[in-house]
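Trainee: Everything below, folded, please.
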Amino acid sequence: MTLPDSQQPLTILIAADTYPPHVNGAAQFGYRLAKGMTARGHNVHVLACRPDKGKSFTEFRAEGAVHRIRSHSVPTHEYFRITFPWEIKKEISLLFDRVKPDVVHIQSHYMIGEHVLYEAERRGVRIIATNHFMPENLNPFLPFPQWFKDIVGRISWKDMGKVMGRADVVTTPTPLAAKAMHQHAFLRKVLPLSNGIDSAAYELREGEVIERHPYPTVLFAGRLAEEKHVDILIDAVAKTPAELNVHLEIVGGGEVRAALEAQVARLGLESRVKFLGLASDAELREAYIKADLFCMPGTAELQSLVTLEAMSASTPVLLADAMALPHLVRDGENGYLFTPNDSDDLAAKITRVLELPAEDLAAMGKASRCMVEPHSIQGTLQTFEDLYRGATYDDKVM
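Mentor: Presented below is the predicted three-dimensional model:
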């Protein structure tokens, strides 16, 4: 029996400039995309940087074959790796010869993503491009004055348009990000498509008991980077009423951790602020469930998977009124927005939420959980599969 074309397994090549063990939203999305497509019966290959020194190699993992290409460290980031075109172009061509992909899905317009796109275009292979990047994400790693960073940002937008404009379909996680790509990268058609989340994975299982903290706890999870503004959150916790005894848990690692630890010591908050470091999926899930409130003070979020995960665990949220975060808050229902970089406003809203009666706090958490439903990972995977098989922007636009 021959399967119709709409059911035949595809050979998919995902090009990811950042991928686990890297810890960030784009890396996590690439992994979940590979895992989800493999579960749907497709033949999945991932091309990503090798996370350390050495020659290129292939590892066979549960989510597919992961081809690790040679890469180099950068002095301004603890784990980010770069690749040089003259080193990778031949390897990319040989990988195409061996894998023979039906479709490629690039996750960035830089480095690996860019040269995989060029190779796919040369061979007539269908190309889907997803953007997880904002030029502001580069700022902490550029030791230059702001005027120079602004020039780099404009060049980055231009490059995005030049590269991703060659793809058959371009997507990004939110309508706001799509609007920014229209305005700055001059990409005419960009499909807003949520990264997706398995929200049920963050609920308490039948018979499961996870004890909450004996004190009100705010949680942050994510990379400890300048644009996340975790220092504002720490300042805000210091400004909450002493009798409320607000604690803060910080999950993640990154280049500003030492500065944040020094800030905590300077404010005398060592007993109330805990750095949990990098956490496993199970540890992070437990942290979401135990927290009374989740806070994302970042100002360059294209969607914020960690916020969606916290909401899936029925946790109220406080989010900076910046980039895509306002889409995840209904003020007073599942949490509040606060003025970016304003620790006084954030402290007042932490206090307002944590002083609520238990039943009102639980209602906020329930509202968070309901708001996550449209971000189903299965819906996202189905849409991408349709795009892989030939669906267009106009087929999928809402």
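Trainee: Every contact and neighbour count from this point should use C-alpha atoms.
Mentor: Noted.
Trainee: Tell me the helices and strands packed up against the helix or strand where Met364 lies.
Mentor: Taking DSSP states H and E as the criterion, Met364 maps to helix 358-372. Judged by 3 or more C-alpha pairs under 8 Å, 6 or more residues apart in numbering; DSSP states H and E, the packing partners of helix 358-372 are helix 305-312.
Trainee: what does the helix it packs on contact?
Mentor: Identification of contacts with helix 305-312 by C-alpha atoms under 8 Å, 6 or more residues apart in numbering yields 25, 195, 197, 199-200, 202-203, 221-222, 288-289, 294-296, 316-317, 365, 368-369, 371-372.
Trainee: again with stretch 388-396
Mentor: For stretch 388-396, contacts defined as C-alpha under 8 Å, 6+ apart pick out 6, 103, 126, 128, 168-170, 189-191, 383.
Trainee: redo that, cut-off 7 Å
Mentor: Contacts to stretch 388-396, defined as C-alpha atoms under 7 Å, 6 or more residues apart in numbering, come from residues 103, 169, 191.
Trainee: Stretch 263-282 now?
Mentor: 247-253.
Trainee: Of those residues, which belong to strands?
Mentor: If you go by DSSP state E, the contacts of stretch 263-282 have 247-251 in strands.
Trainee: Go through these and say which is closest to Arg68.
Mentor: Ranked by distance to Arg68 (C-alpha to C-alpha), the ones in strands among the contacts of stretch 263-282 are led by Val251 at 27.0 Å.
Trainee: Without its sequence neighbours, what residue ends up closest to the closest one?
Mentor: Spatially, and ignoring its direct neighbours in sequence, Val251 is nearest to Ala221 (4.6 Å; C-alpha to C-alpha, 6 or more residues apart in numbering).
Trainee: What segments of the protein are helices?
Mentor: 25-39, 85-99, 111-123, 146-164, 175-185, 230-239, 257-266, 281-290, 305-312, 343-354, 358-372, 377-388, 393-396 (DSSP state H).
Trainee: mind giving me TSV with these and columns for mean neighbour count?
Mentor: Shown next, in TSV, are the helices of the chain (neighbours: other C-alpha atoms under 10 Å):
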stretch	mean neighbour count
helix 25-39	20
helix 85-99	14
helix 111-123	20
helix 146-164	17
helix 175-185	19
helix 230-239	22
helix 257-266	15
helix 281-290	18
helix 305-312	26
helix 343-354	20
helix 358-372	19
helix 377-388	18
helix 393-396	13
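Trainee: Any idea which of these gets closest to Pro75?
Mentor: helix 257-266 (16.5 Å).
Trainee: Now do the closest one and strand 247-251, the angle between them.
Mentor: 170 degrees (axes from the mean of the first three to the mean of the last three C-alpha atoms, to 10 degrees).
Trainee: Tell me what angle helix 257-266 forms with helix 230-239.
Mentor: Using the same axes, to 10 degrees: helix 257-266 against helix 230-239 is 10 degrees.
Trainee: One more sequence to fold, the one below, so I can look at both together:
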Amino acid sequence: MVTSPGNIRGYLALLLHAHLPFVHNLEPYTSLEEKWLFEALTGSYLPLILNWEQLAAEGIDFRLTLSLSPPLISMLIEPALQERYGRYLDNLRELADREIERTRPNPAFAPLAEFYHRRLAAIARAYKETYQGNLLVPLKRLREQGHLELITTAATHGYLPLMLTNTARRAQVRVALDFFSATMGFLPAGMWLPECGYTPGVEKILQAEGVKYFIVASHGMLGAIPSVSTAVYAPVEVGGVAAFGRDWETSHQVWSRTEGYPGDPAYREFYRDIGYDLDYDYLESYLAGGVRGDTGFKYYRITGKTEAKEPYDYLFARERAREHAWDFIANRERQLSHWSGKIPVPPIVVAPYDAELFGHWWFEGPDWLADVLRQAAGRVNLTTPGIYLEQYPPRQEVTMGPSSWGEGGYNRVWLNPANDWVYPHLHRAEKALIQLATANPRPNPLQERALNQAARELLLAQSSDWPFILTAGTTTEYARQRLLEHLENFFRICRDFEQNRLDRDFLAGLENSDNIFPHLDFRLYRQAPGVAGQPVVYNKREPVILMLSWEFPPHHVGGLGIHVRDLSQALARQGVEVHVLTRSPSGERSSTIQEGVYLHYVPTYQQPEQEVDFLSWVLQFNLALADAGREVLAAKPGREWLLHAHDWLVAYGARELQQATGTPLVATIHATEAGRNDGLHNRIQQAINHIEAGLVAGADSLICCSRYMEEEIRRLFQPEAAINVIPNGVRAIPPVATYQEGQTILFVGRLVVEKGVQVLLAALARLQHLYPAARLIIAGDGPYAGELHNLAGNLGLAERVEFTGFVSEEARNRLLARARVAVFPSLYEPFGIVALEAMAAGVPVIVSQTGGLAEVVEDKRTGLTFNPGDAVDLERCLVTIFQNPDLAAELGRNGQTRVYQDYTWEAVARRTLALYRDVRRGHSMTAG
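Mentor: Predicted structure coming up:
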């Protein structure tokens, strides 16, 4: 919550936007664009994070907003790039050693060489040891501590105003939000419009996707209709979304080439680098591709508008940064004092900057920013747009025209004679993909891969970086080449698709090189429901479905949430209107639309910090579900509704709605408490079993995912309602461009006793004599994790077992790419969707012959099976895979074919819809 201490008259919201174009270099050497990332890491991202962590350690109560683009996040979490950056740092440190020796006789440069050496050592230590190569870890920690508000931008930083269709704009927004939430674990409150580029209608897309705010250029807000009474010092509402205006004064003080702080003569000169000044023979092994360029070793200060430059004095520059930080805060005090009382809310100054300005371009920038954050205490209240909105929502609704923060304020930078040739091709590609996506909603697996890759190529071609570089006249040939490559790839896929001659090798090569957004679904390019004034079109002959689920991605514990997401979206694609009631991850009530599915996030009445036992919390959650469900049902009077409850955690709410409204109820029983625990051993387990029995008894029809579960439900509950066996489905997973590591074994799943990971550890211990290099990756979390850690240590496997914790779907796909085999050794398994996911990726699987797994995997044809709990039998299967690579490859291919023939969500949705119709028909006959 925003607070306003006595003498503080307003708020300062600093926002850093971090973005670089996507790079996936497959060459052994560091490429030009890869060096851009490495320079930004060394000069900007790591120094900024280290400073923020130091401030947090000092107890400084600071806040700022960081926007992370999806391409940058993709590169930060890419294992190959993490390893390559480690080598880049090693190379720089070697150069730092040589620089100390070279400058030793020079008293002006020797201290600076020592400084660079210490700085690189600290950066390398933090990156390799403290952060283990993953910068998302400290960023998430700073967010949890309340210091950072993390938001994102469009998928590939596409410049939205110059796209032809709202469908393409929506895809840029939706892909970004899906990727961000899957990677970071939450949905961002705000979105940075690339290049601050706004065009009317974008706000409707943001509102439909649940975005609460965006930033607009100052002239965009000042030119709004009606006139904005608060200038840029309070947010306004635009189409249901809050817009904050960028403050011109803070921008000018930092960005201006002539009057801004970075131009001070004391600061380091960017354009003088030993990469250009020293002999080539001395530098050759430290230059990317052997081409002269910046190394980061710069020994001169700006000095003035002259070619003659004086030596750089870091300590003097550091002091000047403190002075400039004091000046910046003093100006904010005057600015806020002027506006305080003149507008009806406390004023907020929004100051956004490119993150790369701090450190890469302006070397002293990270230290200046740290000083600003320190000196703000007691003088200016630091906040974020999201926090400010909680207390001061917009008071005025306006309409705005186009704007950007580029030169001239509109589209000139991205549309001019240097780059205007691009847009006819991009617009033609948009229309082509929309046409293909609309005409082919249910392609075969190869066609689906092709259309997904076409969508990736279009997104990559749309990056605002390419027209910007063409305008700037810097690395124009590179930008032109990237644009043309992505467009040529796109149009070739389209031609091959239409002529029914898709080239598997060509497609696999693109999936390997242009591998951003591995979970991308081309169906985003179908005409988007509810966007740009287009109403949602559903088949009104079908019942409206209200699903209840306690979890839904990106906030989910196991496979149930993924099941609900994929089933509801597949039903929506078939013209069914689906509403999902689920737990609010933020504790706030909200609604949005995703892939044509209405999502209603419901908070519990008891807050997380209150001490309540689990069953009491479930009851409170169900009371909230029932209240919210009544509102949803009442919103569409006259329509035929059907309730669909998923497992016991929503049973009370589902039964209450069924009885109060007379709406028929279908229940999916994903697992049972007795099955999970091999019996009922305590009060809580017995209580859960009782709730399950009530849900089964009250449902008009039941669904389970396997014949095994059907028998279990009959044995435990003797239901009167029909039981329908409808298996789980699986999304298309891009076939992994495998870089399998030796004998790497992968397990993915919840860490509970019934998943049998202890059996897998015992088999690995037995395997040591044959395969001493074999290693196991255990991806997942749960209450049994601690005991599994101890067991691995007791078996002497601590160095050979990697516990990753919970992983996103994208991270899971990367792990599948590393695995020689995936093993699912469950003692109890109603279905085993994780096994399907591995099979869909073409990875051979080994499963225990139990429950639903035995129905999914056919031994020696689509995988290998072993006796549940038998470590010796599991060892036999692992040896078979490792000794027979041809057999392993055949099992992987057969498993993948089986999945895409029998376990697609489209097929699951069709069978589920047929059941809905039967239930509704039977209910109508009974009511009549």
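Trainee: quick revisit: for the residue nearest to Val251 of the first structure, give its distance to Cys295 of the first structure.
Mentor: Ala221 of the first structure sits at a distance of 8 Å from Cys295 of the first structure (criterion: C-alpha to C-alpha, to the nearest Å).
Trainee: do Ala26 of the first structure as well
Mentor: Note on Ala26 of the first structure: its distance to Cys295 of the first structure, by C-alpha to C-alpha, is 20 Å.
Trainee: between the contacts of stretch 388-396 of the first structure, which is closest to Ala48 of the first structure?
Mentor: Sorting those by distance to Ala48 of the first structure puts Val103 at the head of the list, at 16.4 Å, by C-alpha to C-alpha.
Trainee: what residues are up against whichever residue in the second structure pairs up with the closest one?
Mentor: Aligning on TM-score structural alignment places Val103 of the first structure opposite Leu642 in the second structure. The neighbours of Leu642 of the second structure, taking C-alpha under 7 Å, 6+ apart as the test, are 543-546, 663-665.
Trainee: Could you dump the helices of the first structure into JSON lines with distance to His67 of the first structure added?
Mentor: Output for the helices of the first structure, formatted as JSON lines (distance: least, C-alpha to C-alpha, whole Å):
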{"stretch": "helix 25-39", "distance to His67 of the first structure": "13"}
{"stretch": "helix 85-99", "distance to His67 of the first structure": "9"}
{"stretch": "helix 111-123", "distance to His67 of the first structure": "12"}
{"stretch": "helix 146-164", "distance to His67 of the first structure": "22"}
{"stretch": "helix 175-185", "distance to His67 of the first structure": "29"}
{"stretch": "helix 230-239", "distance to His67 of the first structure": "34"}
{"stretch": "helix 257-266", "distance to His67 of the first structure": "31"}
{"stretch": "helix 281-290", "distance to His67 of the first structure": "23"}
{"stretch": "helix 305-312", "distance to His67 of the first structure": "25"}
{"stretch": "helix 343-354", "distance to His67 of the first structure": "43"}
{"stretch": "helix 358-372", "distance to His67 of the first structure": "33"}
{"stretch": "helix 377-388", "distance to His67 of the first structure": "21"}
{"stretch": "helix 393-396", "distance to His67 of the first structure": "29"}
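Trainee: The ones you listed: which one's closest to Asp321 of the first structure?
Mentor: Using C-alpha to C-alpha, the nearest of the helices of the first structure to Asp321 of the first structure is helix 343-354, at 10.9 Å.
Trainee: what range in the second structure matches the closest one?
Mentor: So helix 343-354 of the first structure sits over residues 871-882 in the second structure, by TM-score structural alignment.
Trainee: Could you give the separation of that stretch from the chain centroid?
Mentor: 36 Å (C-alpha atoms, centre = their mean, to the nearest Å).
Trainee: after superposition, how close is it to the first structure?
Mentor: In the superposition against the first structure, stretch 871-882 of the second structure averages 1.8 Å from its aligned positions (mean C-alpha distance after the TM-score superposition for the first structure).
Trainee: I'd like to check what contacts that stretch. Which residues are they?
Mentor: 743, 759-760, 762-763, 767, 864, 866-867, 888.
Trainee: Repeat the analysis, applying 6 Å as the threshold.
Mentor: The contact list for stretch 871-882 of the second structure, computed with C-alpha atoms under 6 Å, 6 or more residues apart in numbering, reads 759, 762-763, 866, 888.
Trainee: swap in stretch 149-161 of the first structure?
Mentor: Residues outside stretch 149-161 of the first structure that contact it (C-alpha under 6 Å, 6+ apart): 109, 135, 184-185, 187.
Trainee: Out of those residues, which is nearest to Glu261 of the first structure?
Mentor: Taking the contacts of stretch 149-161 of the first structure together and measuring to Glu261 of the first structure by C-alpha to C-alpha, the closest member is Pro135, at 27.2 Å.
Trainee: quick one: the corresponding residue of the second structure for the closest one from Asn682 of the second structure, how far?
Mentor: Matched across to the second structure, Pro135 of the first structure falls on Glu673, judged by TM-score structural alignment. With distances taken as C-alpha to C-alpha, Glu673 of the second structure is found 11 Å from Asn682 of the second structure.
Trainee: for Glu144 of the second structure, same thing?
Mentor: Plainly put, Glu144 of the second structure is 36 Å away from Asn682 of the second structure if you go by C-alpha to C-alpha.
Trainee: Nearest residue to Val618 of the second structure in space, ignoring adjacent ones along the chain?
Mentor: Leu649 (6.4 Å).
Trainee: Burial check on the one you found, number of neighbours?
Mentor: 21 (other C-alpha atoms under 10 Å).
Trainee: so which strand or helix has the nearest residue to Leu507 of the second structure once chain neighbours are set aside?
Mentor: Closest residue to Leu507 of the second structure apart from its sequence neighbours, by C-alpha to C-alpha, 6+ apart: Ala450 at 6.8 Å. Using DSSP H and E, Ala450 of the second structure maps to helix 445-461.
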